[in-house]
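Q: fold the stuff below for me.
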Amino acid sequence: MPLKRNLHNHRKHDHYKIKRIFWLLLLMLLILGISIAGVAYHNVYKATNIVYKKTNAHKERNAGKLIDNKKPISILLLGTDTGALGRKYKGRTDTMIIMSINPKKQKTVMMSLPRDMKVNLSGYSEYSPAKINAAYTYGGTKESINTVQKYLKVPIDYYVLVNMGGLKRSIDQAGGVTVTSPLTFSYEGDHFIKGKKYHLYGDDALKFSRMRYSDPQGDYGRQLRQRLILTSLLKKSFSYRTFLSSSFLKSISNQAQTDLNRSQMLGLSLNYRKSGNHVVSDYVQGVGKEIGGQDFEVVSKSELIKSSNIIRNNLGLTRY
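A: Purely as a prediction, here's the structure:
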C-alpha cells in the first residue's frame, strides 16, 4: 500500500478540495452576508430564530466567549441527503466536515470524515459498531457531535446542519446555474452531453450533481460535478440581494439548523471573514473492510492522531 500513502497528500488537496460541504458553507455565507449588510433586519431576525436549535451535546469550551474574543473556533458541518427529490425521512449525514477557523492566521481548515467510518456510538452501544453517519439517525446532532469529539479529540464549538432542499431552493432563488458537463450520461430522466453547456434549476441541478455509479471516476467524478454546480451558485451568491426575500429566508430556514445565534453569526461575519482567504481542505483516510456483513472505512489510530493535530494546530491547541 505504499503508493496509496504517497498519493495521500496529493489526493487531499485535489479530489477533496471542493467536497460537498461547500453548499453547506453557501447557506452559512448567505446568512452571514445578509447580517453584515445590515439590510432586511426583520427578515434576518425571523430566519435566524427559526434556524436556531440548541443541542445537548457536551461542549468542551465556552464557545460564545471564543467569538467575543475573536479566538479560533470549530464548526461541525453536516449535510443530510433529504429534503428534495421526494426524500422526507430523517436520513443520515452523508457529509461530515470539521471546519476550524483561525481569524489571527486568517486560515480555515476543513477536515472531511468518511461517512462509512467505523465507530462505536457512545449513546447507542446496542447499534455499535456503526458507521459514523448513523450517529445522526440514532441520536441527532447531539450524538454526531459527541462521536466526532470522541474520535477526533477536538472540541466542537458549533454545528450547521443543512439538507438537499436547502441547496435546491438556493439554486431556484438564484435563477438557476450554468454548467458544462464533463461527461455524457443519463440520470433519472435527464440526459447530459460532454462539453455541452446547460442552465439548470433546482431538481435538474441535483440530478446533475448526484449521479455516481455511471461515472468512471465514481465518487470523485460526482464531487467534480458538485463543484461545477456550487461554483456557479457561489458567483451569484456574492450579490446578497438575490437572497433577500422573506419567502426565501423562511423556506431556507426550514431546511437548516444551527446552534449559532444571531449575534454569533454577526460576530463571525464581522471578524472571521478574512479566514476564508486561505482554505485548506483535508480528509481522514480509511481502509475499506467488511465487518459483520457491512462495509466500513476503518481509520487507524495514527491517522486519527494526524488528522486531529492538523485541526488542533489551527485552533491553537496543543498536539494530541
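Q: please make it C-alpha for all contacts and neighbour counts, starting now.
A: Will do.
Q: so what's Arg87 up against?
A: Asp81 (C-alpha atoms under 8 Å, 6 or more residues apart in numbering).
Q: tell me the SS of it?
A: coil (DSSP: H, G, I helix; E, B strand; the rest coil).
Q: and it, how far is that from Thr80?
A: Distance, Arg87 to Thr80, using C-alpha to C-alpha, to the nearest Å: 10 Å.
Q: name the residues that touch the longest strand seen in the chain?
A: Using DSSP state E, we find that the single longest strand of the chain is strand 93-102. With contact meaning C-alpha under 8 Å, 6+ apart, strand 93-102 is reached by 20-21, 71-81, 107-115, 133-134, 136-137, 272, 275, 311, 314-315.
Q: here is the second sequence; please produce its structure so I can put it next to the first one:
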Amino acid sequence: MSRIERKKSKKRWLKIPLIIIGLFVLGVGIYAFSVYNNAKNTVNEKMHEPVESIDTSITKKKIKGTEPLNILLLGIDAESGERGRSDALMILTLEPKSDRMQLVSIPRDTRTTIVGKGIEDKINHAYAFGGTDMTIATVENFLDIDIDYYVRMNMAGLKDLVDELGTITVNNEIEWSDSKYNFNKGPIAMDADQTMAFVRMRKQDPAGDFGRTKRQRQVIKGIINEGASIGSVTKIDSMINIFGTNMATNMDFDDMKKIFGGYKDTRKNVAEYMMEGTGKNIGGTYYMIVSDEEVQKVHGMIKEMEM
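A: Take a look at the predicted model:
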C-alpha cells in the first residue's frame, strides 16, 4: 500500500469516531428536543387551567419584573373518603430579590367564611362547593392577600411519582406501625405503597393533622431530592406524563420557564410555618378555630415577603 493510500485509510478511520460522536450528539439533541416539546405540550394542553379569580395579565407583569409571587398549592386526595375536597392547602411565597421562599400551611379543618356560599365551614370544603376558583377566593379573603398562581395536585399522583422513582427517603420523627408496615424512627426508604401509608396516617400522630401536613411536605421534598438524582434521563418523559395526568395550574409553559429562571435561587433560603389554632366541636363537627391574631400574624408574614 502506498503512502498516499495509507493516509487516505487513516483519514477514513479518523472520520468513524467523529461520525459516531456526531450521531450521539444528534441523538441527544433530538431526545432533548422531544422532551422539551412533550413538556411544553403537556403543560399547555393538559395542565393549563385558567381561573376567573386570577387576572393572569397582572401576574405575567409580576414575573417580567421579577416581583414576589404568592402561589396556592392544593393537594386533592381523590382516593380518600373526602373525595373532592382539598387535603392540603399551602401558600408558597417566592421572593427573588433576597432569594427567599416561604411555605405556610393552612389546616384543612380551619373554620372560615366560604366566599360564594356565605357560610362558615371548613376551608377545605370550598373546593367541594366551587372548585379551585372558590378555594382561591376563600383563601384570599381569609388571609387578606392576593394569589398570583395556583398548582393543584392529585395526592394519588404522588404514588405514581414514587413508583416511577423507585423509592424516596425521608426522616421519620415518630415510630409507628399500621396493619401492613412498620415505620422506624430516623431515615427510612419507602416505595410507593409505603409512601401513601406514611402520608395519610393521622390518628397515631400526637400532632394530628399538623403532623400529617408535615409528613406531606417531607414526601414532596423526598420526591424532589430523588428526582434530582435520577441516573437515567429516560425517566423524564414518564415524569412529565404523570404530572400531566395529576396536576393542573393557571401557569402556561412560558410562565414556568420564567419562574424557573428568575426565581430558582429562592430555594436557598426556605422558611416553613403551620398556622396554629384550637380544635372545637360545633354542632357535632370538628373545626380548627384560628384566632384573629394568628390570621394577622400570617398576613404580616406574607406581606413582609412582598416588600
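Q: what's the TM-score for these two chains?
A: Counting by TM-score structural alignment, normalised by the length of structure 2, the TM-score of this superposition works out to 0.79. Behind it: 274 aligned residues with a C-alpha RMSD of 2.7 Å.
Q: still on that earlier bit, so among the contacts of strand 93-102 of structure 1, which ones count as buried?
A: In the contacts of strand 93-102 of structure 1, burial by neighbour count holds for 20-21, 71-81, 107-115, 133-134, 136-137, 272, 275, 311, 314-315, counting by 16 or more other C-alpha atoms under 10 Å.
Q: other SSEs contacting the helix or strand where Val170 of structure 2 lies?
A: Under the criterion of DSSP states H and E, Val170 of structure 2 resides in strand 168-172. Contacts defined by 3 or more C-alpha pairs under 8 Å, 6 or more residues apart in numbering; DSSP states H and E place strand 168-172 of structure 2 against strand 186-190, helix 209-228.
Q: and the longest strand of structure 1, how far out from the chain's middle?
A: 6 Å (C-alpha atoms, centre = their mean, to the nearest Å).
Q: next one: stretch 117-127 of structure 2
A: That offset, for stretch 117-127 of structure 2, works out to 23 Å (C-alpha atoms, centre = their mean).
Q: pull out the buried positions in that stretch.
A: Neighbour counts over stretch 117-127 of structure 2 (16+ other C-alpha under 10 Å) mark 121-127 as buried.
Q: of the contacts of strand 93-102 of structure 1, which belong to strands?
A: Using DSSP E, the contacts of strand 93-102 of structure 1 in strands are 73-80, 107-112.
Q: nearest to Gly165 of structure 1, of those?
A: Thr80 (9.5 Å; C-alpha to C-alpha).
Q: now for the counterpart of that closest one in structure 2: which residues touch it?
A: Using TM-score structural alignment, the partner of Thr80 of structure 1 in structure 2 is Ile76. Taking C-alpha under 8 Å, 6+ apart, we find Ile76 of structure 2 in contact with 83-88, 152-155.
Q: between these, which has the most around it?
A: Ser86 (27 neighbours; other C-alpha atoms under 10 Å).
Q: with Leu315 of structure 1 as the reference, measure out to the aligned residue in structure 1 for that one.
A: Counting by TM-score structural alignment, Ser86 of structure 2 lines up with Thr93 in structure 1. Look at Thr93 of structure 1 and Leu315 of structure 1: by C-alpha to C-alpha, they are 24 Å apart.
Q: contacts only, for Leu24 of structure 1.
A: Shown in contact with Leu24 of structure 1 (C-alpha under 8 Å, 6+ apart): 77-79, 160-162.
Q: flag every buried residue along the helix or strand containing it.
A: Element membership of Leu24 of structure 1, judged by DSSP H and E, is helix 22-37. Using 16+ other C-alpha under 10 Å as the test for burial, helix 22-37 of structure 1 gives 22-35.
Q: cool, stretch 38-48 of structure 1 as well?
A: Neighbour counts over stretch 38-48 of structure 1 (16+ other C-alpha under 10 Å) mark 43-44, 47-48 as buried.
Q: out of the buried residues of helix 22-37 of structure 1, which comes closest to Tyr187 of structure 1?
A: Within these, the smallest distance to Tyr187 of structure 1 is 21.1 Å, found for Trp23 (C-alpha to C-alpha).
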